[in-house]
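S.K.: Based on what follows, work out the 3D shape:
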Amino acid sequence: MNTGHAWAHPAQRMLCWFWVACGVQWMQPTPLCFGVAMAALWLLWRTPRRLWQLLRRMRMLLLAIVLVYGWSVPGQYLWPHPWSPTHEGLEAGATQGLRLLGVVLTLQWMLGGLSRERLFDGMYVLAAPLAWLGLDRRRAALRLALTLAYADRLLGERPGWRSVWQALADGREWDVEAPVALQWPPSALGARQRAVLLLVLLGVIATLLCLLSPFPS
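M.R.: Modelled structure (predicted):
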C-alpha cells in the first residue's frame, strides 16, 4: 500500500477486505470462480510460495467441506445407491470451499506489505466503537494487530504441531524479528481518508443488508 497518497490508510484496506469477505458469501458460482481465480493469480504473481503453502495446507479442509455437503444435502444421487453423495451437495460444497478460499486469499492481500505498526494504525481506527462502550481500544487494536502478524508468520514458518502445542501449553510467545515501535498517538485521519473510509463503510453496510434481506425468488 502506498502510504504517500493523501487518501491512503491501513483501515481502508482492512475494511475493504471485510467487504470482500462479506461479498463472496453473496456471489453466484460463476463470478465467484472468476474472483477467486483472479485473487490466486495475483498472489501467484506476488508471492508464489505463499500461494502453494496455502493450497497445500487447506486441501484437506476444502475436501472435507465438499464431502460433508455432498453427503448431507439432499438431491439427485451421483450413482444409484443410498450412500451416494448428491450432485447438489457436491456443488454446494464446492461453492462453500471457493468462498473460504476467496476469504483466505484476500486476507493475504490485506496483510501483504503492512507492518505491525501499520496494522495497529488501522486496527485503532476501526476499533473506535469500542471507546463508546468504555473499553480500551488501544489495547484491543494492539492485540489484534499482533495476532494477525503472528498468524501470518506462523503460516510461513511451518512449525510442527507438537512445537505449536508445547508453546501454547507453556504460555510462550512467538519470537518477532524486531520490537514493535508504535507511534502514539496514531496519526489522525485526514479529510480525504475519512471520506474514502466512509464510502467503503457504506458499501459494507449495503452488502450486509443484501445478505440479511435476500431478494424473493
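
S.K.: From here on, just use CA atoms for contacts and neighbour counts.
M.R.: Will do.

S.K.: Most remote residue from the middle of the chain, which is it?
M.R.: residue 80 (39.5 Å; C-alpha atoms, centre = their mean).

S.K.: to compare against the first, here's another:
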Amino acid sequence: MLHPAAQILLWIFLTLALQLAQPLLLAGLGVGLFFAALLMAADKLRQLLRRTRWIMLSLLVIYAWTTPGILLIESLPALSPTTDGIQDGALQLGRLFCALAALAILLTRLDTAQLISGLYGLCRPLGFFGLARDRLAVRLALTLHYAESAMLNRDSGWRASLERMLEPVEVAPGVIELPHFDVGARDAIALSVGLTLLVWVSL
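M.R.: A predicted model of the protein is given here:
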C-alpha cells in the first residue's frame, strides 16, 4: 500500500492535471475514472455526487448564462444561454466529476485515521515555521468526525446538518492515535510518475 501522504499528493497532482487537460484527454480520463470508481468506490461516488449536485447545477447555469457567445435561442436574447457558455460549463463539470471520482477512490482506500496520518505527514514542513502540526491533526480529526456524523444523518435537511456542524461540542480528554507508515521506493516511483504526467499535460 502506498503511503497515505503519497496517495493524497497523487490526487492533488491529478486535480491539477485536470485543469490543464484538453477536452479529448479529459473525456478519456473521465471515462476511466468513472469505471474505476464504480468498481472500487461506487457508494462513496454516489454520496459525493448527491452532496454536490446543486453545486454542479449552479456551475453549469453560471457558465451558460454569463459567458459571452452565440445565443442558443436567438429569439429570446435576454433569457437564452450561450453555446460557448454551455460548452465551458460542461468542461468544468467534467473536471469536477473527474476530481470527485478520484476523491471517492481515495476516501474508500483510506479510512479516517489513515487520511489524517497522510495530511499530518504533508504538514511536516509547517514545523519549520513554528506551527504545531500535532494540534492541527487533532483539530482535523475532530472536524472530520463531527462533519461526517452530521452529513450521514438523513433524518433532517441540509440546514439542520449545517447547524449541527456549527454547534459547539464538549470534547472529553483523550488520546488520538495515528497509524505509522514508512515511506518506500514505491511511493517515490508513484509520485515521480504522477509529477511527470502533470508536467506532460501542462506542456
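
S.K.: The residue farthest from the centre of structure 1: what secondary structure?
M.R.: coil (DSSP: H, G, I helix; E, B strand; the rest coil).

S.K.: just the helices in structure 1 please.
M.R.: For structure 1, applying DSSP state H gives helices covering 10-23, 29-46, 48-72, 87-111, 116-126, 128-132, 137-157, 161-170, 191-212.

S.K.: In structure 2, point out the residues matching the shortest one.
M.R.: Alignment of helix 128-132 of structure 1 against structure 2: residues 124-128, by TM-score structural alignment.

S.K.: what does residue 94 of structure 1 align to in structure 2?
M.R.: Taking TM-score structural alignment, the alignment pairs residue 94 of structure 1 with residue 90 from structure 2.

S.K.: Give me the spatial nearest neighbour of residue 18 of structure 1, chain neighbours excluded.
M.R.: Nearest residue to residue 18 of structure 1 in three dimensions, chain neighbours excluded: residue 204, at 7.7 Å (C-alpha to C-alpha, 6 or more residues apart in numbering).

S.K.: ok now do the residue lying closest to the match of residue 94 of structure 1 once chain neighbours are set aside, which residues does it touch?
M.R.: Among residues not flanking residue 90 of structure 2 along the chain, residue 60 sits closest, at 6.7 Å (C-alpha to C-alpha, 6+ apart). For residue 60 of structure 2, the contact set (C-alpha atoms under 8 Å, 6 or more residues apart in numbering) comprises 86, 89-90, 93.

S.K.: List the buried residues in stretch 56-68 of structure 2.
M.R.: 56, 59-60, 63-65, 67 (16 or more other C-alpha atoms under 10 Å).

S.K.: again with stretch 14-33 of structure 1
M.R.: Applying 16+ other C-alpha under 10 Å to stretch 14-33 of structure 1 flags 14-26, 29, 32-33 as buried.

S.K.: What span of structure 2 is that stretch aligned with?
M.R.: The aligned range for stretch 14-33 of structure 1 is 8-27, by TM-score structural alignment.
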